[in-house]
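In: Requesting a structural model of the entry that follows:
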Amino acid sequence: MAELADSGGPAGLSEVSSAVVVIDVLRAFTTTAWAFAGGAEQILLAGSLADALALKTRHPDWVSVKDGPPAPGFDTVNSPGHLRSLDLTGRTLVLKTTNGTAGALAARNAPLVLCAGFAVAAATARALAVHRVRRTTFVITGDDGLAEEDLACAQYIAGLAAGSAPDAELCLRRASRSVRAAEIAEGLRHGYPGIHPDDVPLCLEADRFPFAMRAVPTAPADGEPAYMTLRPHHV
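Out: Below is the predicted model of the structure:
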């Protein structure tokens, strides 16, 4: 059984299912998928920009990533178009975004937390089947739980997990007409930093990668802020 849950931040989940799939299509969990495809070993999901900077300060070799324009202390931005050009082999990334990381941290107490966008949709559905999940909550992180691109992706994954054959192209068309896709296009027209021309096309490519992405709570070292660790989950 699957249900959609609204999560606008850490307080967004009042109940925890046996599995939670946190959706952020545009762009966090497409960016992370491309980072893993580029060789990244793990991605730490930070609760705040200050926490991300603190982790970066303690580990200067880690790659720090944030939403929006470049900023001091951060190595790059939350953009699949930008990250796909980097050699991330064996690297650890620290990521803080407005919606995706907050949604994952809100679900931290669930037995199974998967982070997803269209790029890893089929693999995410396979992971739910392999883990024999009986009840899944899909957390729609964008637009206070109303983001059309996230809803379309959640419904696509839920359909695959249920054994049906959802129309991927229909779901992708819905996502392409979303408010967030339009905002990114507008940002490109005005030269807004932190956006790559290929971001939306990369985010709206279904089943590009064969792995899911699993997030687990991690006990930080002394003096480090709390975070979750995201890794590829091969099924």
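In: from here on, contacts and neighbour counts on C-alpha atoms
Out: Fine.
In: now for the helix or strand harbouring residue 57, which elements pack on it?
Out: Secondary-structure assignment from DSSP states H and E places residue 57 in helix 49-58. Counting contacts by 3 or more C-alpha pairs under 8 Å, 6 or more residues apart in numbering; DSSP states H and E, helix 49-58 is packed against strand 63-66, strand 92-96.
In: Next, the distance between the ends of stretch 81-92.
Out: End-to-end distance for stretch 81-92, by C-alpha to C-alpha, to the nearest Å: 19 Å.
In: Please name the residues that touch residue 92.
Out: Residue 92 sits next to 40, 41, 42, 43, 44, 62, 63 when contact means C-alpha atoms under 8 Å, 6 or more residues apart in numbering.
In: if we go to 7 Å?
Out: Residue 92 makes contacts with 40, 41, 42, 43, 62, 63, as judged by C-alpha atoms under 7 Å, 6 or more residues apart in numbering.
In: Burial check on the fourth one, number of neighbours?
Out: Taking other C-alpha atoms under 10 Å as the neighbour definition, residue 43 ends up with a count of 25.
In: in stretch 203-211, what counts as buried?
Out: Buried residues in stretch 203-211, counting neighbours by 16 or more other C-alpha atoms under 10 Å, are found at 203, 204, 205, 206, 207, 208, 209, 210, 211.
In: before we move on, the earlier item: any chance of the helices and strands packed on helix 49-58 in JSON lines, with distance to residue 57 too?
Out: Formatted as JSON lines, the helices and strands packed on helix 49-58 follow (distance: least, C-alpha to C-alpha, whole Å):
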{"stretch": "strand 63-66", "distance to residue 57": "10"}
{"stretch": "strand 92-96", "distance to residue 57": "11"}
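In: Can you check which of those gets nearest to residue 143?
Out: With C-alpha to C-alpha as the criterion, residue 143 lies closest to strand 92-96 of the helices and strands packed on helix 49-58, at 17.0 Å.
In: quick one: contacts of the next helix or strand after that closest one?
Out: Sequence-wise, the next helix or strand downstream of strand 92-96 (DSSP H and E) is helix 100-106. Outside helix 100-106, the residues that touch it by C-alpha under 7 Å, 6+ apart are 7, 9-13, 22, 24, 28, 45-47, 139, 141, 228.
In: Out of the contacts of residue 92, give me the one that has the most neighbours.
Out: Per-residue neighbour counts (other C-alpha under 10 Å) across the contacts of residue 92 peak at residue 43, which has 25 neighbours.
In: Please list all residues in contact with the nearest residue to that residue once chain neighbours are set aside.
Out: Of all residues not flanking residue 43 in the chain, residue 93 sits nearest, at 4.6 Å (C-alpha to C-alpha, 6 or more residues apart in numbering). Counting by C-alpha under 7 Å, 6+ apart, residue 93 makes contact with 42, 43, 44, 62, 63, 64.
In: before we go on, could you also do this sequence so I can check it against the first one:
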Amino acid sequence: MDHRFVGIPELTAVPRVAVVVDVMRAFTVAAWAFSRGAERIVLAPTVEEALALKEGRPGWLALKDGAPAAGFDAVNSPGLIRSRDFAGRTLVQKTTAGTVGALAVADAPLVLCASFVVAGPTARYLRAGAAGPVTFVVTGEDGRADEDLACAQYIGAHVSGGRVDPAPYVHRARNSRAAADLGAGRRAGCHPDDVELCLEVDRFPFAMVARREDSLTVLRPVTAPVNPAR
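Out: Predicted coordinates for the structure are as follows:
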């Protein structure tokens, strides 16, 4: 299956199939939230809209990058949400890169959001049902973030050739600038375990698909075939 890798600023047209990658940490956090029972995640374009969405709908929760802030119920850290109970809840997520990338391609016929923790299921979902070339949106550092590019290339290799050794890709992510910043505590709202949690390959058995639902862009977990025909 043909694919290409672009940063958010390079998006000039709506792709047929988009895989939006944010390893550290938006779509690792989203996967953890689903594993903790969240029903859906609404992707918000701004902090203000995230709060407005939450405030207008009782029972919704909001999370964002950075330090804890008034009105937000969680921060964008897998280590800080992994023990939370989100059973049946709707979360509103706003991050610096991941949600921006997903919203930029929200009109594509198929949009998946991915990180290492759902890489294999994402590749299987693509092999089973994607029609057309795949555009991987590398969200960090305007497309230069090596943790996101490594994950995107790993998924792309998985789609093209079946089994792929994840070790070289994880090594690149472990040595990325984002990993260094998280490991040194230079990002607000982080946990000491965040880097390792972001580098777990196939921690979860689902892929994550973003679709328009009324006026919102909504992320939900989807089952990926175990061994789809190639």
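In: Just give the TM-score of the two.
Out: TM-score of the superposed chains, computed with TM-score structural alignment, normalised by the length of the second structure, equals 0.94; 223 aligned residues with a C-alpha RMSD of 1.2 Å.
In: if we can go back for a sec, ok, and the contacts of residue 93 of the first structure in the second structure?
Out: Retained contacts for the contacts of residue 93 of the first structure in the second structure, judged by both residues aligned by TM-score structural alignment, their matches' C-alpha atoms under 7 Å, are 42, 43, 44, 62, 63, 64.
In: ok, so of the contacts of residue 93 of the first structure, who is nearest residue 158 of the first structure?
Out: Nearest to residue 158 of the first structure among the contacts of residue 93 of the first structure, with distances taken as C-alpha to C-alpha, is residue 43, at 25.1 Å.
In: if I've got this straight, that closest one is in a strand?
Out: Yes - under DSSP: H, G, I helix; E, B strand; the rest coil, residue 43 of the first structure falls within a strand.
In: ok, now how distant is whichever residue in the first structure pairs up with residue 77 of the second structure from residue 35 of the first structure?
Out: Aligning on TM-score structural alignment places residue 77 of the second structure opposite residue 79 in the first structure. Remark: distance between residue 79 of the first structure and residue 35 of the first structure (C-alpha to C-alpha) = 10 Å.
In: Let me know the helix or strand that the residue nearest to the spatial centre of the first structure is in.
Out: With distances taken as C-alpha atoms, centre = their mean, residue 29 lies nearest the centre of the first structure, 2.2 Å away. Under the criterion of DSSP H and E, residue 29 of the first structure resides in helix 28-37.
In: now for that helix, which elements pack on it?
Out: Counting by 3 or more C-alpha pairs under 7 Å, 6 or more residues apart in numbering; DSSP states H and E, the packing neighbours recorded for helix 28-37 of the first structure are helix 80-83.
In: picking that back up, could you list which of the buried residues of stretch 203-211 of the first structure belong to helices?
Out: The helices, defined by DSSP state H, take in residue 203 from those.
In: Next, give me the two most distant ones among the buried residues of stretch 203-211 of the first structure.
Out: Distance extremes for these: the farthest pair is 204 and 211 at 16.8 Å, using C-alpha to C-alpha.
In: and residue 112 of the second structure, which of the three is it?
Out: strand.
In: For burial, what's the neighbour tally of the counterpart of it in the first structure?
Out: Matched across to the first structure, residue 112 of the second structure falls on residue 114, judged by TM-score structural alignment. Residues lying near residue 114 of the first structure (other C-alpha under 10 Å) number 26.
In: can you check residue 25 of the second structure too?
Out: When neighbours are counted by other C-alpha under 10 Å, residue 25 of the second structure comes out with 27.
In: For it, which residues are in contact?
Out: By C-alpha under 7 Å, 6+ apart, residue 25 of the second structure lies in contact with 76, 77, 198.
In: How many residues are close by the residue nearest to residue 208 of the second structure when sequence neighbours are not counted?
Out: Of all residues not flanking residue 208 of the second structure in the chain, residue 221 sits nearest, at 4.4 Å (C-alpha to C-alpha, 6+ apart). By other C-alpha under 10 Å, 21 other residues sit near residue 221 of the second structure.
In: mind checking the SS state of residue 221 of the second structure?
Out: Secondary structure state of residue 221 of the second structure, per three-state DSSP, is strand.
In: so residue 166 of the first structure touches residue 155, yeah?
Out: No - Residue 166 of the first structure is beyond contact range of residue 155, at 8.3 Å (criterion: C-alpha atoms under 7 Å).
In: Residue 112 of the first structure and residue 4 of the first structure: what is the separation?
Out: 16 Å.
In: For those two, indicate the residue with more neighbours.
Out: Neighbour count, other C-alpha under 10 Å: between residue 112 of the first structure and residue 4, residue 112 has more, with 21 against 17.
In: Now do the contacts for that one.
Out: By C-alpha under 7 Å, 6+ apart, the contact set of residue 112 of the first structure is 18, 19, 20.
In: Trace the first one over to the second structure, please.
Out: Residue correspondence to the second structure (TM-score structural alignment): residue 18 of the first structure is matched to residue 16.
In: isn't its match right up against residue 106?
Out: No - Residue 16 of the second structure is not in contact with residue 106 according to C-alpha under 7 Å; the separation is 10.8 Å.
In: Which one of the two is surrounded by more residues?
Out: The neighbour comparison of residue 16 of the second structure against residue 106 (other C-alpha under 10 Å) goes to residue 106, with 21 against 17.
In: Where does the lengthiest helix in the second structure end up in the first structure?
Out: With secondary structure taken from DSSP H, the second structure has its longest helix at helix 146-161. The alignment of helix 146-161 of the second structure onto the first structure (TM-score structural alignment) spans residues 148-163.
In: Buried residues in that stretch, which are they?
Out: 148-161.
In: Then stretch 56-63 of the first structure?
Out: For stretch 56-63 of the first structure, by 16+ other C-alpha under 10 Å, it's 56, 62, 63.
In: which residues touch that stretch?
Out: 64, 75, 91, 92, 93, 94.
In: so what corresponds to the first one in the second structure?
Out: Same thing as residue 64 of the first structure. Checking TM-score structural alignment: residue 64 of the first structure goes with residue 62.
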